[in-house]
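Enquirer: Pasted the sequence and its predicted model underneath.
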Amino acid sequence: MHSLPIALILATLVTGADERPQPSVWRNPSNSVHVRAEPCGADSMCATVIWASDKAKTDAQRGGTKQLIGTQLFQNFKIVRAGLWKGTVFVPDINQRFSSTVTVVDENTIVGKGCALLGAVCKAQTWTRVRP
C-alpha cells in the first residue's frame, strides 16, 4: 500500500458540530503524514501537507511529486449531508486524482474513502485528529 493512500487524503475534513469547515490537523494511521484542513471557499474544505516522514517524501518523489510538504491533497470537499463530505483527493505516490468521501465518526476520528474505476476499486482509512 502507498504511504499516502487515497483514504489518507480524505481524512482532513472533519467539521464542528454545526457542520461548517473548521481548521484542524490530522494524521494517517501510520503517522507518516499530517495535513492541515481548512476552508477553501465559502462552503468547501481543502487540506495541505504540513509534515511528512522521510519515507512518505521519498514515495511521493518516486510518484512524481517533488515537494510533498505544501501539496494540497484534498481539494474542494463539500458537505453532502451531516457527517459526509465529497471531493477530490490527490495521491502523490502515483500522481493521480480520485473521487473521494470523508465520513465523520466523532470529533477526533474520520474515515476517508477513495475510489477509482467508477467505484469498482475503493480503499478506506481511519484518520485521527492531531490538534484543532
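Expert: Received the coordinates, thanks. Numbers count the residues shown, from 1 in each chain.
Enquirer: make it CA atoms for all contacts and neighbour counts henceforth
Expert: Will do.
Enquirer: Would you map the strands across this protein?
Expert: Taking DSSP state E to define them, one finds strands in the chain at 24-27, 33-39, 44-52, 72-81, 84-91, 96-106, 109-116, 121-131.
Enquirer: which residues sit against the second one?
Expert: Contact with strand 33-39 is made by 4, 12-13, 21-28, 45-53, 56, as judged by Cα atoms under 8 Å, 6 or more residues apart in numbering.
Enquirer: in whichever helix in the chain runs longest, what counts as buried?
Expert: Assignment by DSSP state H gives helix 54-62 as the longest helix of the chain. For helix 54-62, the neighbour count (16 or more other Cα atoms under 10 Å) marks 56, 57, 58, 59, 60, 61 as buried.
Enquirer: Alongside the first one, take a look at this:
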Amino acid sequence: MRILAAAALAAGLLAPASAAAADATGTWLRATGTSRIKITRCGGDALCGSISWLKDPTGPDGKPRTDDQNPDAGRRTRPLLGLPIVLNMKPTGKPDQWKGEVYKADEGKTYTGFLSAIDAQHLKLEGCVMGGMICKAETLKRVD
C-alpha cells in the first residue's frame, strides 16, 4: 500500500513537467498599445506574425499607413495592416522559445528575433544585432 501511495505522489509531482508547451499563437498587444500582432503557425512548428490592428491606421494624409521606411522602394506602398513582421520563428530547443527574424517597419530593418513565452498571457519579443549580443525586448500581452 505504501508503494502505491508513493507512486501516486510521484506521478502527481511529475505531471506538471510533462505539461504541453505554451501556445504562442493568437493575437497579442504590443507594450506601446499602438498595434496588435496575430501570430499563427506557418509551416510545421514555425511561427509567423503580422500586424492585425493599428490604433492609428491612417496617416496625416488620411490614407492607410504604409511600409514607407522600407529600403526597397517597391515595398514602400505595402499597407502596415497585414504586414508580416514576425518571420519564420522556429523552436530553439529551449522550452517555449523560438528564433527567426523580426521586421521593424518604423526603421525598415529586419533583425534576428527571439520569441519567448513568459506565461499563458505574455510573450517576450526581441530584436537583436551582433549575433544576439545586443537585443531590445518588448512584452506582448494576449488579447484573444
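Expert: Yep, it's here. Remember, it's a predicted structure, so these values are computed and weren't measured experimentally.
Enquirer: hmm, back to that, just send the buried residues of helix 54-62 of the first structure back as TSV, with distance to residue 124 of the first structure too.
Expert: Formatted as TSV, these follow (distance: Cα to Cα, whole Å):
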residue	distance to residue 124 of the first structure
56	18
57	21
58	23
59	19
60	19
61	23
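Enquirer: From the contacts of strand 33-39 of the first structure, list just the buried residues.
Expert: 4, 12-13, 21-28, 45-52, 56.
Enquirer: which ones are touching residue 73 of the first structure?
Expert: 9, 46, 47, 48, 49, 89, 90, 91, 92.
Enquirer: ok, these vs residue 102 of the first structure, which is closest?
Expert: Ranked by distance to residue 102 of the first structure (Cα to Cα), the contacts of residue 73 of the first structure are led by residue 9 at 9.3 Å.
Enquirer: burial measure for the closest one, as a count.
Expert: Neighbourhood size, residue 9 of the first structure [other Cα atoms under 10 Å]: 36.
Enquirer: and it, what does it touch?
Expert: Residues near residue 9 of the first structure by Cα under 8 Å, 6+ apart: 47, 73, 74, 89, 90, 91, 112.
Enquirer: what does the first one align to in the second structure?
Expert: Spelled out, it's residue 47 of the first structure. Counting by TM-score structural alignment, residue 47 of the first structure lines up with residue 49 in the second structure.
Enquirer: now the second one
Expert: Aligning on TM-score structural alignment places residue 73 of the first structure opposite residue 85 in the second structure.
Enquirer: tally of neighbours for the closest residue to its match other than its chain neighbours?
Expert: Excluding its sequence neighbours, the residue lying closest to residue 85 of the second structure (Cα to Cα, 6 or more residues apart in numbering) is residue 103, at 4.5 Å. The number of residues packed near residue 103 of the second structure is 20, by other Cα under 10 Å.
Enquirer: hang on, the earlier thing: now, the most widely separated pair of the contacts of residue 73 of the first structure?
Expert: Greatest spatial distance in those: 46 and 92, 15.5 Å, computed using Cα to Cα.
Enquirer: related to what we said a few turns ago, ok and the longest helix of the first structure relative to strand 44-52, angle-wise?
Expert: 120 degrees (axes from the mean of the first three to the mean of the last three Cα atoms, to 10 degrees).
Enquirer: Next, the angle strand 33-39 makes with helix 54-62 of the first structure.
Expert: For helix 54-62 of the first structure against strand 33-39, the angle by the same axes, to 10 degrees is 70 degrees.
Enquirer: what angle do helix 54-62 of the first structure and strand 84-91 make?
Expert: 70 degrees.
Enquirer: Against which helices or strands is helix 54-62 of the first structure packed?
Expert: Judged by 3 or more Cα pairs under 8 Å, 6 or more residues apart in numbering; DSSP states H and E, helix 54-62 of the first structure has no packing partners among the helices and strands.
Enquirer: could you redo the last one with a cut-off of 10 Å?
Expert: For helix 54-62 of the first structure, the elements it packs on are strand 33-39, judged by 3 or more Cα pairs under 10 Å, 6 or more residues apart in numbering; DSSP states H and E.
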